[in-house]
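Engineer: predicted model and sequence below, questions to follow.
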Amino acid sequence: MFPSYLEQAHDLCFLNHDILVELLRSGEKNKIFHQQINFLSEEDKKLLEQSNDIFEWFELTGRKLEYVETLRRTVFQALLSDFLHFIYESLSCSRKEKLTVAYALLRKPIQENLLLLEIMAIDINDFSNKLTENPLALRAKNYGGIEGHTKRIQSVLKVLGEEERFNADYLAQLRYQKSEDGFDGICNKSMHLFTEHKKIKTENMNINQIFSGSESKQTQWHFLYSRLPYLIFYARRLIEHICGTFSKTDPSYLNNIEYRVMAATILWYPNVEDRYKNDNLDKFVDSTVNKLEKTFLDAGKNKPSKKDILRVKDSGVI
């Protein structure tokens, strides 16, 4: 049975997920992922009618900027949808005690989907060129190992203005490093019955994950729900940033959802067991507390009590 003490963490993950689902739904409804094309001449129009591929037409007519922008919007929509499907199924499997499946499903969205979204956020021309000429260059293994991933994430955090709240080294470690405090090892073990990398090598007389008992499941749940809220919060901020370059969202709406997530994050962390806490998570939560407290003070109110934080989580109103 799913532990009741993890309900809050599970709900926090789904809160971030559901906000992104609404972003995608609203974007599709309002056609913000569509790119308007203006014909410069009748010849332009005829060339498009004769072409089998709009991207071929962009090249024929020298429309580099429109090529890149159309590609960016089209790929972003598809990547986001794919990311959300995997996160949803992973969380749902965790809720049903299918932890091996939950971890197996988590690997692609946090390693690959987020990678492409990060590249789109910091260098869309590099992304466009690689996708057009050599898509395999966009594989995670081609980005310089942990150091390369860290450097990219640092650039993203600078763009997001989130250098204080998040740590690029830790985000890279969680997603790509085969360590005890990282998803890559357990995700790989969940995907493969046997693994040979020295840090996750299958033990003698064992087959990865299939003998997990109650104690192992508890450990897997604790790790998942002490780390995923941090990762998915970062993913939401990244995705909201990219989407904001397509169409401006009402600032009051963005503030409302940000306040809700911050409050839910503050309420989540005290329930994380001490052995699963660390300086990076402490910094993330402390910074979030400071941001929410500053919002209250700027509004002419006292620092929020627990009752206030509970109210904000449900309403998004300061």
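Structural biologist: Sure thing, it's come through.
Engineer: switch to C-alpha atoms for all contacts and neighbour counts from now on
Structural biologist: Will do.
Engineer: okay, buried residues for the helix or strand that contains residue 147 please.
Structural biologist: Residue 147 is part of helix 145-160, with elements assigned from DSSP states H and E. Buried residues in helix 145-160, defined by neighbour count with 16 or more other CA atoms under 10 Å: 146, 149, 150, 152, 153, 154, 155, 156, 157, 160.
Engineer: try this one next to it:
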Amino acid sequence: MINKYLALILATFRESFSRNNKKLLSSKNYFYLPNRFRKQHDYCEFVINQIEELVLHERFIELKVQKFELSEDIIEKMKTSDEHIFDRLTYLGLNNELNLVVNNHLILSLIMETCYFIQESLLCSLKMRMTVCFTLLRKPFLEISTIMMRLLNEPDFIDKFNNLEDFDPIKITYQEKKRLLAETNKLLNNHFDNDDLYDFIFNKDFGDSLLNLTNNAVHLYTDRNPISATEKQNLNFIFSTEEDINHMWEYIYDNIPMLLSFLASSIDLLVSKSIDVDEAVSRERLQQRQIMSKRYGIE
């Protein structure tokens, strides 16, 4: 059974997506976006809507509802306690059940958060709100993707998440991030270039990494990294010219389609490992992305 809080969150999620999708469908004038970027933008919309299906489609219901066979006495103990479900499962020693519930609830919540941030980022791109557009890309690609990859590649991640005090699921070294990208890409049949993934997401020594660009979007002034330091008589993103904005669009639509495809493939794989999903469904979702990438000229 879905608890009341989760049901409320899901209802809000559905309402939000319905409203946002209506906005996008009714905004095919693309606001300020130049013609040359529109196909890439449409592909990004397709991919994020496909990720949305993991939350809204009934075939992925196990992300929201988990079923267990429990003895009558355990069921009675569960009913008579006012504790949070996680605390009840822990107290009763149902560690496997706890890990499954936490794992699936964590994945569901991260997928929802990914959809919220990226869909709003795409809308901001259309409206030429570039500071907000880049700021919203930070959480899904730098933080959520890290947790997703750790869930995929570290069998003890949920145990650590459940039991270790002060466990930071995002705080890992750059070398560990590079390793996670390579291991995840290997699970995806090395469909992507490892160096490109690392450079465009995490590489602090690469000026065009999302790490550096989103840091500049969040902060008016940056000086820790010489590569992305704010120049004199300037504030980050504040004095952008038309030429600067065009460069930002070029960056987004040259790179985000690839990064979003990687994220979608990683999430699909994680979901298929966590719940019972027909292999044909996962294969169909990948084929749809491949068809759409060819249609929209995405390399």
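Structural biologist: Great, that's in hand. Small disclaimer: the values here were computed from a predicted structure and weren't measured.
Engineer: so for the equivalent of residue 114 of the second structure over in the first structure, what's the nearest residue that isn't a sequence neighbour?
Structural biologist: When the first structure is aligned by TM-score structural alignment, the residue opposite residue 114 of the second structure is residue 83. For residue 83 of the first structure, ignoring the flanking residues on the chain, the nearest one in space by CA to CA, 6 or more residues apart in numbering is residue 109 at 5.2 Å.
Engineer: now stretch 15-22 of the first structure on the second structure. Mean distance?
Structural biologist: When the second structure is superposed, stretch 15-22 of the first structure averages 0.9 Å from its matched positions, counting by mean CA distance after the TM-score superposition for the first structure.
Engineer: that stretch maps to which residues in the second structure?
Structural biologist: Taking TM-score structural alignment as the measure, the second structure aligns residues 46-53 with stretch 15-22 of the first structure.
Engineer: thinking again about what came up before, hmm, who's touching the helix holding residue 147 of the first structure?
Structural biologist: 118-119, 121-122, 143, 163, 166, 168-169, 171-173, 176-177, 237-238, 241 (CA atoms under 8 Å, 6 or more residues apart in numbering).
Engineer: same check, this time on stretch 162-178 of the first structure
Structural biologist: The contact list for stretch 162-178 of the first structure (CA under 8 Å, 6+ apart) reads 107, 110-111, 146, 149-151, 153-154, 157, 179, 181-185, 199-200, 231, 234, 280, 283-285, 287-288.
Engineer: one more time with 7 Å, if that's ok
Structural biologist: Residues from elsewhere that reach stretch 162-178 of the first structure, judged by CA atoms under 7 Å, 6 or more residues apart in numbering: 110-111, 146, 149-150, 153-154, 157, 181-185, 199, 280, 283-284, 287.
Engineer: do stretch 116-134 of the first structure as well
Structural biologist: 68, 137, 138, 156, 242.
Engineer: only the buried subset of the contacts of helix 145-160 of the first structure, as a ChimeraX command please.
Structural biologist: With 16+ other CA under 10 Å as the criterion, this ChimeraX line picks the buried residues out of the contacts of helix 145-160 of the first structure:
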select :118,119,121,122,143,166,168,169,171,172,173,176,177,237,238
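Engineer: so residue 100 of the second structure is in which element?
Structural biologist: Counting by DSSP H and E, the secondary-structure element that holds residue 100 of the second structure is helix 95-126.
Engineer: spit out the contact partners of residue 27 of the first structure.
Structural biologist: residue 33.
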